[in-house]
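[1] coordinates for the following, if possible.
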Amino acid sequence: MRACIGIRQSLQQEIGAYHGLVCLGTMTMHHLSGRWSGFQPPEFLHFVVQWKIHQILGKNGAAFRGTRRVELMKNEMEHNVLSYSKNGPRDLWPSVSNYILQVSSSGDPKSPVAFLYFLDSGGGTYPQIISSAQAKWFQQKSQEVNPDSRVPEIIFWHIPSKSYGKVAPKYGIQKPCVGSINMESVATQEAEMGIMELLVKRPSVKAIFVGHNHGLDWCCPYKKLWLCFARHTGYGGYGDWPRGARIIEITEQPFSLKSWIRMEDGLVHSEVVLSS
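    Here you go, the predicted structure:
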């Protein structure tokens, strides 16, 4: 299992987002659930079994024992009754999981508080990019659902864009960046094909969240938005850094977007306000 993000609007409205590989061949879900029995802070109560889980396919998430990513998505949507995962437009293939989730007001389900955009950044046997076709799709869909950029927008994909390499702390983590581990170089996408230019120009975009690098958990400002890593959460993949998860908190009135890291032992650190 790779990095995990928990998004909460209130104690009653919560969602989990997996960034990348969820289960390795050497780690069954039963085994993982046992490992996670002690990882149950208030934000992640009964996380593995009961939560609404979103699957973002990324590096090595393209296949599991030879299973194609399309089949993985099909299985996720058919058998995980709490999942919000969706297949994106077929004309974006081999990119699969491109879609939008609306976070609604607690007082009015039709009134959006934020839009969450999920983009497939490739990996495995597929190019590690957000393609120009995906960038065009984002531009069209964002204009459709949020034409005046009035509603805040939050972006998720797995493999960091090249912009992450530009803002990465060189030694330790110094302000204005916030985080606790900076133990490897950023492994970025293969090319930049337009998505970052669109996001930077769009005033409603507040932050981008990625996984991929297990030895990084920082957030750094980039122009007018924030670039954040999640935190290596599970017991698969490389590295033996202490496990944790990135929490995102959305407050409706007045709007605010905060984030922090919650460790497996309950320690909370690296809080940052992303909406200022």
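[2] going by C-alpha atoms from here, please, whenever you check contacts or count neighbours.
    Will do.
[3] against N98, how distant is A133?
    11 Å (C-alpha to C-alpha, to the nearest Å).
[4] that should have said S121, apologies.
    Per C-alpha to C-alpha, S121 is found 9 Å from N98.
[5] and what of F115?
    In terms of C-alpha to C-alpha, F115 sits 13 Å off from N98.
[6] who has more neighbours, those two?
    Summary of the neighbour comparison: F115 and N98, criterion other C-alpha atoms under 10 Å, with N98 having more neighbours (24 against 21).
[7] so who does that one touch?
    K86, N87, G88, P89, Y117, F118, L119, D120, Q134 (C-alpha atoms under 8 Å, 6 or more residues apart in numbering).
[8] cross these against helices and list the overlap.
    Judged by DSSP state H, helices contain the following of the contacts of N98: Q134.
[9] so which of the contacts of N98 are in strands?
    Y117, F118 (DSSP state E).
[10] which of the contacts of N98 are buried, as a PyMOL select command?
    In PyMOL syntax, the buried subset of the contacts of N98 is picked out as below (16 or more other C-alpha atoms under 10 Å):
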select buried, resi 86+88+117+118+119+120+134
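[11] now the contacts of N98 as TSV including distance to R150?
    Converted to TSV, the contacts of N98 look like this (distance: C-alpha to C-alpha, whole Å):
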residue	distance to R150
K86	25
N87	26
G88	24
P89	25
Y117	15
F118	19
L119	21
D120	25
Q134	22
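[12] state the pair within the contacts of N98 that is farthest apart.
    Across the contacts of N98, no pair lies farther apart than K86 and Q134, at 15.1 Å, counting by C-alpha to C-alpha.
[13] and I56, how many residues sit next to it?
    I56 has 28 neighbours, counted by other C-alpha under 10 Å.
[14] could you check how far it is from L257?
    For I56, the distance to L257 - C-alpha to C-alpha - is 21 Å.
[15] H46 too?
    24 Å.
[16] more neighbours, the two?
    L257 (20 against 16).
[17] isn't the more buried one right next to I250, touching?
    Yes: counting by C-alpha atoms under 8 Å, L257 does reach I250; the two are 4.9 Å apart.
[18] part of a helix, is L199?
    Yes: L199 forms part of a helix when assessed by DSSP: H, G, I helix; E, B strand; the rest coil.
[19] need the contact list for it.
    V205.
[20] alongside the first, I'd like the structure of this one:
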Amino acid sequence: MSRSLLYLALLGSLVECLSLAKRYTNSSTPGAPLRFNVNGTFQISIMEDLHFGENAWDTWGPQQDINSVEVIKKVLDKESPSLVVLNGDLITGDNGFLENSTIYLEQIVAPLVQRNLPWASAYGNHDHQYNLSTDALLEHEQRWPNAMTKNMVESEDAGTSNYYLPIYPNNCTTTSAAAEKCIPELILWFFDSRGGFQYQKKDASGNRLGLPNWVDISVVRWFQQTHAVLTAKYQKTIPSLAFVHIPTYASVAFQTAGVSPHYQPGINDDVPVSPQAQGWCANGTNDRNCDYGGQDVPFMQALTTLPGIIAVFSGHDHGDTWCAKWNTRLPGMTVAGNGINLCFGQHTGYGGYGNWERGSRQIKVSMEQLRDFEVESWIRLESGHVVGSVGLNATYGRDWYPATNNTKTNCPTCNYTIVTPGPGS
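    A predicted model of the protein is given here:
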């Protein structure tokens, strides 16, 4: 495809997305609670590391985005989620410009809007960039009532996508007054692990200012306080799932101890894992003299001491797709696990590094299994195949599973031999 034809195709796609935004403005009820299905289940599809907007000035950049949209469509044609989670790095903001950096969101959500699916985001390090504001990204998302993404922590250092979503039983009505009488069966927690760069800020030498790459202590305190309030309000421990783009150091420690292809099925190609607080020193400096500063310890302590949290789902490391049960004090750790499951998703987008087959991690929650704080999970690949199907239950880590085939996919229409410096570079 020629450059001009590709740009015309991309323009057509963007026009279609903008049209959808207008056409489906009232496609869901604003403020309506998320509910379990009539059969007592709730399914989540995680789309992560989409990396839209790479090298828009070369033909392969827009072609990657077109292919990524197709991945989303193929997954949703096979699965029936109640919610889609966009778990970080929606956009490669490094390549974005102030004037158009959020427009790629139109392409990402078009398949969701077409299917009238709600979605919720946890922003990643590539969403925090000099020309891409996560506050602007949130504002852009909230043009649609389908968008459940929120900002519940008003702190300068908190990041943006820190919030929770309650999931109610099916008989909970859509009116806010009636919803107040309902007790959630599940809580979904979303955290902004930040990273990348501060929006439109430079130091005295003209260098872009980096952004810490861990869940801030202000968010940890909000998490602890809000969890306590919800527990007191409903007089019960509500089962929970957590979503954060950059994994904690516990994933590094578990990987170092050993990931088994049969007991923690999945790809394990990114070694070592790139955790929160990577590249920072314990004293808070970021001068590239330290490997890891430990600033994610308060977040890990909250995850392992607050009751009811079944699993935390991360992305960031495109070549890791396994889940591990953290139920011991791992080597090199000061925080002991309590049985929480640490899971990676599947690289969904054609942008970003790596050619592992694109796909989406699925989570199926049933009200029956929640009584035992258990969920099911699997990965749906672009090819339609299912891999890594596991039960995140009391015996996970001791149960034997088939190993995951490490399949690869490429972009046949992307000419990566042409890499043009971006405008202004």
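[21] TM value for the aligned chains?
    Once superposed, chain against chain, the TM-score is 0.86 (TM-score structural alignment, normalised by the length of the first structure); 267 aligned residues with a C-alpha RMSD of 2.7 Å.
[22] give the buried residues for stretch 75-86 of the second structure.
    Neighbour-count burial for stretch 75-86 of the second structure flags V75, L76, E79, P81, S82, L83, V84, V85, L86 (criterion: 16+ other C-alpha under 10 Å).
[23] the first structure: helices as residue ranges?
    Secondary structure of the first structure (DSSP H): helices located at 29-35, 47-50, 69-79, 132-145, 162-167, 195-201.
[24] what span of the second structure is the longest one aligned with?
    Which is helix 132-145 of the first structure. The aligned range for helix 132-145 of the first structure in the second structure is 217-230, by TM-score structural alignment.
[25] I'd like the distance from that stretch to the chain centre, please.
    Centroid separation for stretch 217-230 of the second structure versus its chain: 20 Å, with C-alpha atoms, centre = their mean, to the nearest Å.
[26] swap in stretch 125-145 of the second structure?
    Distance, centroid of stretch 125-145 of the second structure to centroid of chain: 14 Å (C-alpha atoms, centre = their mean).
[27] same thing with stretch 214-230 of the second structure?
    Distance of stretch 214-230 of the second structure from its chain centroid, counting by C-alpha atoms, centre = their mean, is 19 Å.
[28] does E185 of the second structure touch T237 like I think?
    No: counting by C-alpha under 8 Å, T237 is not a contact partner of E185 of the second structure; they are 9.6 Å apart.
[29] who has more neighbours out of the two?
    Set E185 of the second structure next to T237 and count neighbours by other C-alpha under 10 Å: E185 wins out with 20 against 17.
[30] counterpart of that one in the first structure?
    E185 of the second structure maps onto V113 in the first structure, with residues paired by TM-score structural alignment.
[31] L227 of the first structure reaches Y164, doesn't it?
    Yes: applying C-alpha under 8 Å as the test, L227 of the first structure and Y164 come out as touching, 6.7 Å apart.
[32] ok so, going back, need the residues touching each of A133 and N98 of the first structure.
    Common contact partners of A133 of the first structure and N98 (C-alpha under 8 Å, 6+ apart): none.
[33] spatially central, which residue of the first structure would that be?
    Central residue of the first structure (C-alpha atoms, centre = their mean): F156, 4.1 Å from the mean position.
[34] what do we get in the second structure for that one?
    Using TM-score structural alignment, the equivalent of F156 of the first structure in the second structure is F243.
[35] can I assume that match is in contact with G315?
    No: contact criterion C-alpha under 8 Å: F243 of the second structure and G315 do not qualify, at 9.1 Å.
[36] could you give the number of residues near E70 of the second structure?
    Using other C-alpha under 10 Å, E70 of the second structure has 15 neighbouring residues.
[37] from G345 of the second structure, how far out is it?
    Separation of E70 of the second structure from G345 of the second structure (C-alpha to C-alpha): 18 Å.
[38] now L370 of the second structure
    Remark: distance between L370 of the second structure and G345 of the second structure (C-alpha to C-alpha) = 21 Å.
[39] give me the more crowded residue out of those two.
    Counted by other C-alpha under 10 Å, L370 of the second structure and G345 do not tie: G345 has more neighbours, with 30 against 18.
[40] and the counterpart of the more buried one in the first structure, what is it in contact with?
    Superposed on the first structure with TM-score structural alignment, G345 of the second structure falls opposite A230. Contact analysis of A230 of the first structure by C-alpha under 8 Å, 6+ apart lists A3, C4, I5, H19, F209, V210, G211, L216, D217, W218, A245, R246.
[41] any chance you could map the strands in the stretch 51-200 of the second structure?
    All strands of the stretch 51-200 of the second structure, identified by DSSP state E, counting those that start in this stretch, fall at 83-86, 119-121, 163-168, 186-191, 197-202.
[42] out of those strands, which is closest to Y353 of the second structure?
    Set against Y353 of the second structure and scored by C-alpha to C-alpha, these come closest in strand 83-86, at 17.8 Å.
[43] my guess is Y99 of the first structure contacts L119. True?
    Yes: applying C-alpha under 8 Å as the test, Y99 of the first structure and L119 come out as touching, 6.9 Å apart.
[44] for K74 of the second structure, which non-adjacent residue is spatially closest?
    The shortest distance from K74 of the second structure to any non-neighbouring residue, by C-alpha to C-alpha, 6 or more residues apart in numbering, is to E382 (6.3 Å).
[45] map that neighbour across to the first structure for me.
    Checking with TM-score structural alignment, E382 of the second structure has E264 as its match.
[46] isn't its match right up against F39?
    Yes: counting by C-alpha under 8 Å, E264 of the first structure touches F39, with 5.1 Å between them.
[47] please look at N37 of the second structure and C172 and confirm they touch.
    No: in this structure N37 of the second structure lies outside contact range of C172 using C-alpha under 8 Å: 10.9 Å.
[48] and these two? Which one has more around it.
    Legend: neighbour count by other C-alpha under 10 Å for N37 of the second structure and C172, higher for C172 (20 against 16).
[49] how many residues are close by V387 of the second structure?
    Counted with other C-alpha under 10 Å, the neighbours of V387 of the second structure add up to 19.
[50] can you check K236 of the second structure too?
    Based on other C-alpha under 10 Å, the number of other residues close to K236 of the second structure is 11.
[51] for it, give its distance to E79 of the second structure.
    Note on K236 of the second structure: its distance to E79 of the second structure, by C-alpha to C-alpha, is 32 Å.
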